[in-house]
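Peer 1: structural data only, the sequence is not supplied:
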């Protein structure tokens, strides 16, 4: 049997815009809790959130922006972010998510690439001075006309040349007839969001997504989690990424659930506190976040018994971590989601009743109204079930395209509409998909294909290993050799010899990492994706490795 699966066709796709769908939910339950932003002390009902979103949409249109214009959001998690997500959708503006880790060169590239006319930014966060960086680029952003900074109304000094977000919001009219008029004229196939994909080489590409893309993806993600208006979802993952914005915000808003932001940036203690105090029923996170929560010295102090579901995604989910999350955090119905920004993002997900064995070893089955297949990367032909190849996705979730880059779009989406993910996967007889690595991460040692994920899962079983990443390094004799970066559990003294002894007789000799390093952290993106290429770069430099020489 070929590695191909097609999702269910019910329930039907939502053929509304984000604004219309949200208004319908708000009309059904105006008094229900919609948002808790704990670090800001903000609590809004669906009716209040709708009023603020309409007021902001009015303000943006009154500022001179017109449907189709691009406006950037450069901020960690807060209520202004959610308001921008809803207001821009109502006003037909394209929200451009700017990574809070970006610095001046990356910011300049992103804003100019898509032609942002305005930007809403945090003032500062830890060592990042966002307004300072914007001022530094004065004169280098020819299309940027207005900059707004997220303030606490009536507090703090003014920022010369920039407008307070609270003033922008106050300039709008909650009953502005133009908002309803613009909203009526929008199509659900209109681009509404641009997210920059962090490529390991070259400049980031602006994945352009429509109402139809992300609204439906958020809805079906919530369906997998069985969300209802009784649920409260704790969202510590960044909103600038699909994980927070779609798997978090839109999953909640399409089901009338409450959104809970524990903090602006990730902090395990505030997550645990928020879950306990708000009686959250759901919790999202990447594996490194769940590890930080589980291993926090005060973990046992918190009552997490209200938890039921959530999503672990963003990078491969270690089986041992998944087991701990289910057993120690009460997340008996946690699901695994897999996808990429270009597919809005989720194409496969486990459900709340997926058997635990499948939940900890796969990324679930294809989502409704989507198709997935596994193909031979060289020939493009479908491979038999159980054989690895490149995972491809087709359906409503596939992006509109890369902004202003027809050539890159054609490289990613073939003539039959399949998005080529670059991920290596297998599909079993029941249609469960397992991600075994990235095509570019596969290590070929002496003719043997090795998937780093397999070695990582094995090393996670070591009782003193907290986290591990495996990469391939150049080797003159074998072509490539394995290298493992290991974060030991707190207070544990782990040695290279102990790791090698653990491997002996349990995995093939060629799968035992030649190089082992103990580190405190991994290089990663803001969303928790491990940057393996940086590990390779650091080790190659340390060992003076080149493809034609060895250490």
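Peer 2: Ah, there it is. Everything quoted here is computed from the prediction, not taken from an experiment. Numbers count the residues shown, from 1 in each chain.
Peer 1: switch to C-alpha atoms for all contacts and neighbour counts from now on
Peer 2: Noted.
Peer 1: tell me where the stretch 1-150 of the chain has strands.
Peer 2: For the stretch 1-150 of the chain, the strands defined by DSSP state E, counting those that start in this stretch occupy 4-6, 33-37, 42-45, 70-74, 94-97, 116-122, 124-125, 128-129, 146-150.
Peer 1: go on, the stretch 451-551 of the chain?
Peer 2: Per DSSP E, counting those that start in this stretch, the stretch 451-551 of the chain has strands spanning 465-475, 479-488, 515-518. These are given in chain order.
Peer 1: what does the stretch 301-450 of the chain give?
Peer 2: Under DSSP E, counting those that start in this stretch, the stretch 301-450 of the chain gives strands at 309-312, 333-339, 346-349, 365-366, 370-375, 389-395, 401-402, 419-427, 433-438, 443-445, 448-450.
Peer 1: quick check: angle from the longest one to strand 389-395?
Peer 2: Between the axis of strand 419-427 and that of strand 389-395 there is an angle of 120 degrees, by axes from the mean of the first three to the mean of the last three C-alpha atoms, to 10 degrees.
Peer 1: elements contacting strand 419-427?
Peer 2: The elements that strand 419-427 packs onto, with contact taken as 3 or more C-alpha pairs under 8 Å, 6 or more residues apart in numbering; DSSP states H and E, are strand 370-375, strand 389-395, helix 406-412, strand 433-438.
Peer 1: for the chain, longest helix please?
Peer 2: Secondary structure of the chain per DSSP state H: the longest helix is helix 46-62.
Peer 1: then this one, side by side with the first:
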């Protein structure tokens, strides 16, 4: 860490300058972030693998990045685009570092790039003392952009570590914990993992897909006791476990899941394997602020995200008037405030101001309701809301019921344009093995309790979903696939059984 901090200082970086990371999961991610915190730089670790070099250059330019750490061959168009040459051309760039792939240490590095500074290098800090200002901006992460252009979220050491301290206390983590993140370190879940590791003093394991080791084998070989990811990771692991006939998920005791609702059946299967699901809700802007606790019963874990953690509070506001709170039991827009909250959006005062209501509560854009015990149930995103002829339909309920069908591996409900009604509901599923038929799915949804007014009117079985780097389903892209004809869902109609006279 000191070697990296010294080299960045020698390159001319000063406090407040931005340092970007475009790397796969590797320990250098942590070293660079800590070096930035030491010197008072702003670390930007959220450049995902599925970005193109042109997109990376755009983001680097937006924040006037001074230093970039990248790996040759990494990125959506790495075979044809040279991010190192492009980055060197930026007038504000002071240094570009190239790190060889983990299993190709002798690879030829790009011209004019610098190697990763190593501890053996004796570079002097010219009297630069470590920064001791805990409220300085140390972290700048771009949102995943599932509903629009990504914004640059700014955090300090204090706002980040407040989350880690609360989670470690609530889940009794200590130096014996082995924490494995299945999410990339470029996603905020990876940052939440690091926060907890720094607080608890435990071991951090990052899943490295390039190693050719399956996630389940990674869990077993590392002895992971706490796994972090999204529900997609859990579904995939359970599918492999079922094929292997395994009775336990290694040594895993806790499975953190965020980014999407946890299907009830997924949670129940984890519990049967001795892994307690941690149902988490949060955002890059306010961390993993809402989650279930170890002592929560199954119904709380499977249907809610529990209560907000120490240092953050949540209230629900009217979706069409965010200055008025909803009545108890009503659905409202989730908003919060507290020590976990971001310091604003980088160079975007308009977006920062418009994200708060008149009382100073940060508006998430998500909809939820509190149960009678104060646990938060996530209903969906305001922009995910399907409005059919003036009737509001929340996709999360349809998806939850669909996931309970034994032939459904993953499900996504989204709106498709309709000239008369505005929108209709389309349900897309990935099958476990044999795909279910449309009538079978509709009858299943009815048995599970879905209202006939919320029933899908289109159905399609797909091989894969478009995903963000963190594993969230890009429903906006699914909608575009339908409008362009790439997907052609089948029109379906639910027929309620005739009642006996």
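Peer 2: Thanks, I have it. Predicted, not measured: the structure shown is a model, and the values here were computed from it.
Peer 1: of the strands of the stretch 451-551 of the first structure, which is nearest residue 115 of the first structure?
Peer 2: Proximity to residue 115 of the first structure, assessed across the strands of the stretch 451-551 of the first structure by C-alpha to C-alpha, is greatest for strand 465-475 (37.7 Å).
Peer 1: which stretch of the second structure lines up against that closest one?
Peer 2: Using TM-score structural alignment, strand 465-475 of the first structure lines up with residues 408-418 of the second structure.
Peer 1: what comes up buried for that stretch?
Peer 2: For stretch 408-418 of the second structure, a neighbour-count test (16 or more other C-alpha atoms under 10 Å) marks 408-416 as buried.
Peer 1: how far apart are that stretch and its match in the first structure?
Peer 2: Taking mean C-alpha distance after the TM-score superposition for the first structure, the mean distance separating stretch 408-418 of the second structure from the aligned residues in the first structure is 0.9 Å.
Peer 1: starting at the chain centroid, how far to that stretch?
Peer 2: 20 Å (C-alpha atoms, centre = their mean, to the nearest Å).
Peer 1: neighbours around residue 407 of the second structure, how many?
Peer 2: Neighbour count of residue 407 of the second structure, defined by other C-alpha atoms under 10 Å: 18.
Peer 1: before we move on, the earlier item: from the buried residues of stretch 408-418 of the second structure, which two are the most distant?
Peer 2: 409 and 416 (22.2 Å).
Peer 1: residue 150 of the second structure -> the first structure?
Peer 2: Residue 150 of the second structure maps onto residue 204 in the first structure, by TM-score structural alignment.
Peer 1: and that match, what is it in contact with?
Peer 2: The neighbours of residue 204 of the first structure, taking C-alpha atoms under 8 Å, 6 or more residues apart in numbering as the test, are 196-198.
Peer 1: contacting residues for the corresponding residue of the second structure for residue 529 of the first structure?
Peer 2: Structural alignment (TM-score structural alignment) places residue 529 of the first structure against residue 472 in the second structure. For residue 472 of the second structure, the contacting residues are 230, 259-260, by C-alpha under 8 Å, 6+ apart.
Peer 1: how far away is the spatially most central residue of the first structure from residue 525 of the first structure?
Peer 2: Taking C-alpha atoms, centre = their mean, the centroid of the first structure lies closest to residue 243, which sits 3.3 Å from it. Residue 243 of the first structure sits 13 Å away from residue 525 of the first structure, taking C-alpha to C-alpha, to the nearest Å as the criterion.
Peer 1: same deal with residue 239 of the first structure?
Peer 2: For residue 239 of the first structure relative to residue 525 of the first structure (C-alpha to C-alpha), the value is 14 Å.
Peer 1: many thanks, I have nothing further to ask.
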